[in-house]
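Enquirer: For reference, the sequence and a predicted model appear below.
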Amino acid sequence: MAALRAVGVLERIAARVGREAAGAVGDDGMSAEAVATALGTTRSKALTLFLTAQNR
């Protein structure tokens, strides 16, 4: 049970850090495409991170 709680905490931390990082990168003017390429993810996922970061 403790392991599941730890995984949940890590997921929340990773999500928060991801949003903060996306916000910082977006403030620097980096495009969603460039972020997606650097992270090895899709443009759609990178754009979602940008939008989430802007709403915070």
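Expert: It's in. These figures come from a predicted structure and were not determined experimentally.
Enquirer: contacts, neighbours, all on C-alpha from now
Expert: Fine.
Enquirer: sec struct for Lys45, please.
Expert: Assigned by DSSP: H, G, I helix; E, B strand; the rest coil, the conformation of Lys45 is helix.
Enquirer: Run a quick check on it versus Glu33, I expect a contact.
Expert: No: with contact defined as CA atoms under 8 Å, Lys45 does not count as touching Glu33 (9.9 Å).
Enquirer: Next up, a structure to set beside the first:
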Amino acid sequence: MAREGAPVDEIAQRVSLSRGTVRNYLAAAIAKRGAANRHEAARTAAKHGWI
């Protein structure tokens, strides 16, 4: 959903997590990949078959 540009609030609602949890998960993914933003991190993960 992040790869498609969904806002954090929408992601949180659709996966039944708090907004803060989703933000923390996305921040961790961004840091681990050295990505510029959550969209780039999600695209990189999908490109490598991780998601």
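Expert: Thanks, I have the structure now. Keep in mind it's a predicted model, so treat the numbers as computed, not measured.
Enquirer: Would you mind listing the buried residues in the longest helix anywhere in the first structure?
Expert: Criterion DSSP state H: the longest helix present in the first structure is helix 2-27. In terms of neighbour count (16 or more other CA atoms under 10 Å), helix 2-27 of the first structure has its buried residues at Gly18, Arg19, Glu20, Ala22, Gly23, Val25, Gly26.
Enquirer: could you pull out the helices for the second structure?
Expert: Under DSSP H, the second structure gives helices at 8-15, 19-33, 38-47.
Enquirer: hey, which of those is tucked in deepest?
Expert: Each of these was scored by mean neighbour count; the highest is helix 38-47, a mean of 17, by mean count of other CA atoms under 10 Å.
Enquirer: If you count contacts, what does that one end up packed against?
Expert: When contacts are defined as 3 or more CA pairs under 8 Å, 6 or more residues apart in numbering; DSSP states H and E, helix 38-47 of the second structure packs onto helix 19-33.
Enquirer: So what angle separates the directions of the helix it packs on and helix 38-47?
Expert: 60 degrees (axes from the mean of the first three to the mean of the last three CA atoms, to 10 degrees).
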